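[1] need a structure here:
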Amino acid sequence: MALTPDDIRRIAHLARLELQPHESEHMLTRINGFFAIVEAMRAVDTTGIEPLAHPVAAFQDVSLRLREDVASEADQREANQRSAPAVERGLFLVPKVIE
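    From the prediction side, this is the model:
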C-alpha cells in the first residue's frame, strides 16, 4: 500500500494541519516508508512460532513479579459515601449531563 500526495492532503485536512509543499512531500516519504516496513514484516512466515509474552523472553526466562491479589485495607465505602449528596445501592448518583 502506498499513499499519494492527494492522500496526504486529505489526511492533513482531516487532522486540521496546514502542511507546506515540502512538508507534505516529507510526510509522504515517511509514511510510505512506514508502510514498506509493515509490508516487509508481513512477508515473514511466522507459522508455528509462538507469540512472546515479553520481548526479553526470546533470550532469557521472564518471571513476572505480581503481588498477591488480596485486600489490604478495610472496606470504607459507607464512610466515604456519607458526604455524597445522593447514593443508591452503594453507587454515587450524579446529575445527567448528556442528553
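
[2] Only C-alpha atoms from now on, for both contacts and neighbour counts.
    Noted.

[3] burial of Leu28, as a residue count?
    20 (other Cα atoms under 10 Å).

[4] Sequence B follows; please return its structure for comparison with A:
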Amino acid sequence: MSLTVLDIESIANLSYLYIDKNQVYDILEKINAIFSLIKSIKSIDTTNIEPLYYPTSLIQEKMLFLREDITTQNNYFENYQNLAPIIHDNLYIVPKIF
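    From the prediction side, this is the model:
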C-alpha cells in the first residue's frame, strides 16, 4: 500500500492540520517508507515459529535471569520533605491556580 499526495492532503484536512506544499512530498516519502517496512516484515515466513505469549518465558528458557532489585541510590525523602514549604501526610501542598 502506498499513499499519494492527494491522500496526504486529505488526511491533513480531516485532521485539521496545515501542511505546507513543500512538506507534503517529504511526509509522503516517510509514510511510504513505513509502509514498505511493514510490507517487508509481513513477507517473513513465520510458519515454524511459535508465538511468544510472555516475554519472560524466553528469558526462563535460555536461563537468563534478571539481576536482583537492589536500591543503588540514597533515599533523600527526608531532605526533600524538609525543603518543602507546606507538607500534609507526606504530600506537598501547592497553591491553587484556578
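
[5] TM-score for the pair, please.
    The TM-score (TM-score structural alignment, normalised by the length of structure 2) is 0.55; 63 aligned residues with a Cα RMSD of 2.6 Å.

[6] for structure 1, longest helix please?
    Identified as the longest helix of structure 1 according to DSSP state H is helix 21-42.

[7] The next helix or strand after that one aligns to what range in structure 2?
    For helix 21-42 of structure 1, the following helix or strand on the C-terminal side (DSSP states H and E) is helix 77-81. Under the alignment (TM-score structural alignment), helix 77-81 of structure 1 falls on nothing in structure 2.

[8] any idea how far Val5 of structure 2 is from Phe77 of structure 2?
    Going from Phe77 of structure 2 to Val5 of structure 2 by Cα to Cα, to the nearest Å gives 55 Å.

[9] ok, those two, which is more surrounded?
    Neighbour count, other Cα under 10 Å: between Phe77 of structure 2 and Val5, Val5 has more, with 14 against 9.

[10] counterpart of that one in structure 1?
    Superposed on structure 1 with TM-score structural alignment, Val5 of structure 2 falls opposite Pro5.

[11] That match contacts Thr29, correct?
    No. Counting by Cα atoms under 8 Å, Pro5 of structure 1 does not reach Thr29; the two are 9.9 Å apart.

[12] that older thread, mean shift of the longest helix of structure 1 relative to structure 2?
    Mean deviation of helix 21-42 of structure 1 relative to structure 2 after superposition (mean Cα distance after the TM-score superposition for structure 1): 0.6 Å.
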